[in-house]
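Chemist: Prediction below, plus the sequence it came from.
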Amino acid sequence: MPELPEVETVRRTLKNFIVGKKIQEIRVHYDKIITGDTNNFVASLTGQTIRDIDRVGKYLIFILDSQAFISHLRMEGKYNIVAASKSLNKHEHLTFAFSDGTELRYQDTRKFGRLELVNKETYRQDLPLCKLGPEPWDADSKEIYSKIHKSSLPIKTLLLDQSIMTGIGNIYANEICFRMKMHPATPGKRVSKKRVAELITVSKEILEQAIAQGGTTIHSFDANGITGLFQVQLQVHMQKVCPVCHGAITKEMVRGRGTYYCKECQKKKG
């Protein structure tokens, strides 16, 4: 699933290609990709020019003249920018045809992604974005501590809870726990105020490093053909040997999510 660094890479890439382009026609090839009324989505956006692309957590927000829509890529969503003459592939479910003869196509092998019209002026305060916690750069350690200090849930699970702190998914949660030398099953109530502050700092560092590398290319992620390179810097996720102690990396499920950690460097406490 694309996480914050991958979505940020998509945002930056798309801005270079489509900002300033006018939508001449919208063709929906799979209705369920649109949340809400499909006809209203098409009618509201046709004839509008894309002015900017914002991001909140893992959501993209396309800003147009008088409208806006959000896009959540979910598991395998991606955007392709192609010539109008190129044949539609079977996984491309939505086409924005621009007046210059190019097209932006939304591709999603598993059809889990969704697009939805939102209010251009208030989308950050409206659903679904208003339910998200702060991104690590905006997180206050006292507020994050207050959200987790009574929880018996594993810290790995809490890192994945987008209402606590948004943007972190499975890959980066594994990397954050490893860098902190914290066992991923450590209950939230066992994490001190000092460690919460460190958690935020480490989260920012890892996400910034991943953004600088264009994200992590695992399975099918790319941003219009631009693949991320952060996978070569992964310390624990999908690794076999710990880079610190050279012991074996363990993989097990933590509340249903595949979790990689080093039993020696990340000893469980409490």
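Modeler: Received the coordinates, thanks. Numbers count the residues shown, from 1 in each chain.

Chemist: all contacts plus neighbour counts: C-alpha atoms, from now on.
Modeler: Noted.

Chemist: Strands of the chain, start to end?
Modeler: 23-28, 50-56, 59-64, 68-72, 77-83, 92-98, 102-108, 114-118, 249-254, 257-262 (DSSP state E).

Chemist: Tabulate the ones you listed in a markdown table, adding columns for mean neighbour count and distance to E143.
Modeler: Output for the strands of the chain, formatted as a markdown table (neighbours: other C-alpha atoms under 10 Å; distance: least, C-alpha to C-alpha, whole Å):
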| stretch | mean neighbour count | distance to E143 |
| --- | --- | --- |
| strand 23-28 | 18 | 42 |
| strand 50-56 | 18 | 19 |
| strand 59-64 | 22 | 23 |
| strand 68-72 | 21 | 26 |
| strand 77-83 | 19 | 32 |
| strand 92-98 | 22 | 40 |
| strand 102-108 | 22 | 36 |
| strand 114-118 | 20 | 28 |
| strand 249-254 | 15 | 25 |
| strand 257-262 | 22 | 26 |
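
Chemist: Can I get those in a markdown table including distance to P243?
Modeler: Below are the strands of the chain laid out as a markdown table (distance: least, C-alpha to C-alpha, whole Å):
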| stretch | distance to P243 |
| --- | --- |
| strand 23-28 | 47 |
| strand 50-56 | 33 |
| strand 59-64 | 33 |
| strand 68-72 | 34 |
| strand 77-83 | 32 |
| strand 92-98 | 40 |
| strand 102-108 | 35 |
| strand 114-118 | 38 |
| strand 249-254 | 9 |
| strand 257-262 | 10 |
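
Chemist: To S163, which of the ones you listed lies closest?
Modeler: Smallest distance to S163 across the strands of the chain (C-alpha to C-alpha): 12.3 Å, for strand 50-56.

Chemist: how far out from the middle of the chain is stretch 208-215?
Modeler: 13 Å (C-alpha atoms, centre = their mean, to the nearest Å).

Chemist: Endpoints of stretch 60-75, how far apart?
Modeler: Start and end residues of stretch 60-75 are separated by 14 Å (C-alpha to C-alpha, to the nearest Å).

Chemist: and that stretch, how far out from the chain's middle?
Modeler: 14 Å.

Chemist: what does stretch 51-70 give?
Modeler: On C-alpha atoms, centre = their mean, the centre of stretch 51-70 falls 14 Å from the chain's centre.

Chemist: Pull up the distance across that stretch, start to finish.
Modeler: 14 Å.

Chemist: Show me which residues of stretch 139-154 are buried.
Modeler: 139, 141, 144-145, 147-149, 153-154 (16 or more other C-alpha atoms under 10 Å).

Chemist: circling back: which one of the strands of the chain lies closest to G215?
Modeler: Of these, nearest to G215 by C-alpha to C-alpha is strand 77-83, at 13.6 Å.

Chemist: re the thing from before, relative to F221, which of the strands of the chain is closest?
Modeler: Going by C-alpha to C-alpha, the one of the strands of the chain nearest F221 is strand 77-83, 7.4 Å.

Chemist: want to compare, so here's the second one:
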Amino acid sequence: MPELPEVETVRRGLTPAMEGALLVRAELRRPDLRFPFPAGFAALVSGRRIISLGRRAKYLLIDLEGDDVIIAHLGMSGSFRVEEGRASDMPGDFHHPRGKDEKHDHVVFHLENAGGPARVIYNDPRRFGFMDIARRDTLTAHAFFRDLGEEPTGNVLDADYLAARFAGKAQPLKSALLDQKNIAGLGNIYVCEALWRSGLSPLRAAGTLVDAKGKPKKTLVLLTEAIRAVIADAIAAGGSSLRDHIQTDGTLGYFQHSFSVYDREGEPCRTPGCGGTVARVVQAGRSTFHCPKCQK
């Protein structure tokens, strides 16, 4: 599933074509994706100007005039592409097949912007993505968002914030980091990478990073800095683009070439002087990659 950096990459890629454009018509080529579209969805969004594009956790937010917001989730294989005139913004060489088979084009936003007509097309072979619409002033109470923790990109995410949530917890550290009530949008890939950068085992109890007074230990400070750094690096590199995910211009992200532990089972650890080997364990049904020698 695309993680936060991938969704942020999509948001940035769509912004030039969508922000300020008139959404002339929304074309739905099937009645549902993962869930049915809201009743009257196409009519509700058509004929309205797009004010801005935002993101919350792994959700793309398309703000419309009149204070309605389209909520889009990419699911496992969803992607957007932009077509302007006869040109399709999908150049480049690909390591994995692109989601460009028209039989999987399920939603088309027909736009009119300063450069003329354009189409933003949502393609989803597996149809695990979905779209919804809500009023802007109800988003914080919306079922998708009301229980989400802080973003790993904002200043609110610091060691004190995590200490308050980890204190006394016997839950494995990786599981605590994947809990969206603690950190919104942080997924399996970047948790593995952040734990490696901070030298912490995914298996240790989350509470061991907090002292008896509820204050963060140095290890938690280092972990918080690693989380923010790895997310920033991945966004700068255009996300990871594993398997189905592609950017809006069709090119793949390149952060996967910088993975230090994720999907590197049996390979040498990249920590200088470590000499260990990357191992894989399964936690809560997900693969965890780490170096047992230097991550404690």
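Modeler: On my side now, so go ahead. Only a predicted model underlies this, so the values are computations on that prediction, with no experimental measurement involved.

Chemist: What does the TM-score come to for these two?
Modeler: For this chain pair, the superposition-based TM-score is 0.91 by TM-score structural alignment, normalised by the length of the first structure; 267 aligned residues with a C-alpha RMSD of 2.1 Å.

Chemist: what's the closest of the strands of the first structure to G225 of the first structure?
Modeler: strand 77-83 (8.0 Å).

Chemist: What angle do strand 102-108 and that closest one make with each other?
Modeler: 150 degrees (axes from the mean of the first three to the mean of the last three C-alpha atoms, to 10 degrees).

Chemist: Packing partners of strand 77-83 of the first structure?
Modeler: Counting contacts by 3 or more C-alpha pairs under 8 Å, 6 or more residues apart in numbering; DSSP states H and E, strand 77-83 of the first structure is packed against strand 102-108.

Chemist: residues in the second structure aligned with the strand it packs on?
Modeler: Taking TM-score structural alignment as the measure, the second structure aligns residues 118-124 with strand 102-108 of the first structure.

Chemist: centre of the chain versus that stretch, how much separation?
Modeler: 19 Å.

Chemist: contacts for it?
Modeler: Contact partners of stretch 118-124 of the second structure, identified using C-alpha atoms under 8 Å, 6 or more residues apart in numbering, comprise 17, 74, 77-85, 99-100, 102, 104-112.

Chemist: let's see it at 7 Å
Modeler: With C-alpha atoms under 7 Å, 6 or more residues apart in numbering as the test, stretch 118-124 of the second structure has contacts from 77-85, 99-100, 104-112.

Chemist: what does stretch 268-287 of the second structure give?
Modeler: The contact list for stretch 268-287 of the second structure (C-alpha under 7 Å, 6+ apart) reads 260-261, 264-267, 288-291, 293-294.

Chemist: and if you look at stretch 69-78 of the second structure?
Modeler: 1-2, 58-63, 122-126, 128-136, 244-245.

Chemist: which of the residues in the longest helix along the first structure are buried?
Modeler: The residue-count maximum for a helix in the first structure (DSSP state H) belongs to helix 193-212. By neighbour count on 16+ other C-alpha under 10 Å, the buried set for helix 193-212 of the first structure is 196-197, 199-204, 206-208, 210-211.

Chemist: Can you spell out which helices and strands pack onto it?
Modeler: Counting contacts by 3 or more C-alpha pairs under 7 Å, 6 or more residues apart in numbering; DSSP states H and E, helix 193-212 of the first structure packs against helix 4-18, helix 141-148.

Chemist: Those helices: which one's closest to G225 of the first structure?
Modeler: Going by C-alpha to C-alpha, the one of these nearest G225 of the first structure is helix 4-18, 9.9 Å.

Chemist: give the contact list for L28 of the second structure.
Modeler: Here L28 of the second structure is in contact with 106-108 (criterion: C-alpha under 7 Å, 6+ apart).

Chemist: again, only this time at 10 Å
Modeler: 37, 41-42, 105-109, 122 (C-alpha atoms under 10 Å, 6 or more residues apart in numbering).

Chemist: Widest-spaced pair of those residues?
Modeler: So for the contacts of L28 of the second structure, where distance means C-alpha to C-alpha, the most widely separated pair is F41 and D105, at 17.0 Å.

Chemist: My read is that S203 of the first structure contacts G169, right?
Modeler: No - with contact defined as C-alpha atoms under 10 Å, S203 of the first structure does not count as touching G169 (11.1 Å).

Chemist: what's the overlap in contacts for these two?
Modeler: L159.

Chemist: coming back round to it: any chance of the helices and strands packed on helix 193-212 of the first structure in a markdown table with distance to D100 of the first structure as columns?
Modeler: Converted to a markdown table, these look like this (distance: least, C-alpha to C-alpha, whole Å):
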| stretch | distance to D100 of the first structure |
| --- | --- |
| helix 4-18 | 10 |
| helix 141-148 | 47 |
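
Chemist: May I see the contacts of stretch 268-287 of the second structure arranged in TSV, with distance to G275 of the second structure as well?
Modeler: Compiled in TSV, the contacts of stretch 268-287 of the second structure are given as follows (distance: C-alpha to C-alpha, whole Å):
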residue	distance to G275 of the second structure
S260	14
V261	14
R264	14
E265	14
G266	12
E267	10
T288	19
F289	16
H290	13
C291	10
K293	8
C294	9
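
Chemist: Show me which of the residues you listed is closest to E151 of the second structure.
Modeler: When the contacts of stretch 268-287 of the second structure are compared against E151 of the second structure (criterion: C-alpha to C-alpha), the nearest one is T288, at 22.0 Å.

Chemist: so what's the equivalent of the closest one over in the first structure up against?
Modeler: Under the alignment by TM-score structural alignment, T288 of the second structure pairs with T259 in the first structure. Contact analysis of T259 of the first structure by C-alpha under 10 Å, 6+ apart lists 156, 170-171, 173-175, 184-185, 236-238, 250-253.

Chemist: just S220 of the first structure next, same as before
Modeler: By C-alpha under 10 Å, 6+ apart, the neighbours of S220 of the first structure are 1-2, 75-78, 109, 227.

Chemist: Mind telling me what it corresponds to in the second structure?
Modeler: By TM-score structural alignment, S220 of the first structure lines up with D244.

Chemist: Give me the distance between its match and P36 of the second structure.
Modeler: D244 of the second structure sits 23 Å away from P36 of the second structure, going by C-alpha to C-alpha.

Chemist: same question, K100 of the second structure
Modeler: Distance, K100 of the second structure to P36 of the second structure, using C-alpha to C-alpha: 23 Å.

Chemist: Would you mind telling me which of these two has the busier surroundings?
Modeler: Comparing K100 of the second structure with P36 by neighbour count (other C-alpha atoms under 10 Å), the higher total belongs to K100, at 18 against 13.

Chemist: What residue, apart from its backbone neighbours, is nearest the more buried one spatially?
Modeler: N123 (7.0 Å; C-alpha to C-alpha, 6 or more residues apart in numbering).
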